[in-house]
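Undergrad: sharing a model that was predicted from the sequence below.
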Amino acid sequence: MVELSVTELESLRSELAYLEEREAYLKAQLEHVDEILRSARFSGYLYIRTRWTALPGEPPPLDDTDVDDWLPRFVVLNGPCIFFYLLSTDFSPQDSTLLADIVEVGSLPSFTRENDKTWYSSYILTRQGLRYECSSISEVQVDSWLKVLQ
């Protein structure tokens, strides 16, 4: 027979309550991802970076093609919006843009990153002058996004 002190019993109850809470949270995350994937027209991980276009009278932006500031994002096209999540399991997007605000989409030159892999890229330009640059080692994935957005 195992005997537990009151303190040990309370500790186990507390740990069990924490684990039940954690399980409920993870189930909610899974349901959220499931809902996103069911309702999304298109989704997937892309590497993203943002740039602003120069306003009239401003000098052109610095050439920053050598700056490696690509960040992985889970991108979801759902309804009239594109949502940018840090992870596919996040409840709230970090950024979004309306499809109606997109004025141009197109290809960018491919480039080489780590391990000499070729990265394929495209851009999404909004009427506010925000340019989302998107890249992936999968040319098919980049082309699919371009086709969906054009």
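TA: In hand now; what should we look at? Numbers count the residues shown, from 1 in each chain.
Undergrad: going by C-alpha atoms from here, please, whenever you check contacts or count neighbours.
TA: Noted.
Undergrad: which helix runs longest in the protein?
TA: Secondary structure of the chain per DSSP state H: the longest helix is helix 6-39.
Undergrad: so residue 109 sits right up against residue 133, yeah?
TA: No: the pair residue 109 / residue 133 is not scored as a contact, 11.2 Å apart, by Cα atoms under 8 Å.
Undergrad: below is structure B, check it against A:
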Amino acid sequence: MFSPLLSFCYLQRWTALPGEPPPIDDTEVDDWLPRFVVLHGSCIFFYLLCTDLSPQDSTLLSDIDEIGSLPSFTREEDETHHCFYILTRHGLRYECSSISKIQVDSWLKALEADCKLDSTAKAPNGLSET
């Protein structure tokens, strides 16, 4: 059963789509962008604003190979951000963060259930834990 879920999250994507410049791998650049993220039916939709009619990006749940937690970090506003990632079979890696740990846990739980994945099965680097 698919669980509807929507919230604002900060998002960064680590793989460029065709025609896009490669992502900047620079710790000095804050490339976390606020996005309205919606889990609906068999897709995750990424909107710039909650009032947008069309998403900027989307991913089918059937394309998701792996999800999991990432270490928390503190932004310049002294807010701790809790993080998780989504890895697709096409090589796209989305990293999402929120100041709400409950929100991140809700996303992980919903994605695990809807994608039939276990985020505890793999470490954040993609290697199996022993």
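TA: Thanks, I have the structure now. If you're wondering where the values come from, they're calculated on a predicted model, not measured in any experiment.
Undergrad: which neighbours do residue 109 and residue 133 of the first structure share?
TA: Common neighbours of residue 109 of the first structure and residue 133 (criterion: Cα atoms under 8 Å, 6 or more residues apart in numbering): 121-122.
Undergrad: mind checking how far the longest helix of the first structure is from the chain centre?
TA: 24 Å (Cα atoms, centre = their mean, to the nearest Å).
Undergrad: please apply the same query to stretch 68-87 of the second structure.
TA: Centre-to-centre, stretch 68-87 of the second structure and its host chain are 11 Å apart (Cα atoms, centre = their mean).
Undergrad: and stretch 57-76 of the second structure, by the same measure?
TA: On the basis of Cα atoms, centre = their mean, stretch 57-76 of the second structure sits 3 Å off its chain's mean C-alpha point.
Undergrad: re the thing from before, residue 109 and residue 133 of the first structure: which is more packed in?
TA: residue 133 (21 against 8; other Cα atoms under 10 Å).
Undergrad: can you find the partner of the more buried one in the second structure?
TA: Counting by TM-score structural alignment, residue 133 of the first structure corresponds to residue 95 in the second structure.
Undergrad: tell me if I'm right that its match and residue 12 touch.
TA: Yes: between residue 95 of the second structure and residue 12 there is a contact under Cα under 8 Å: 5.3 Å.
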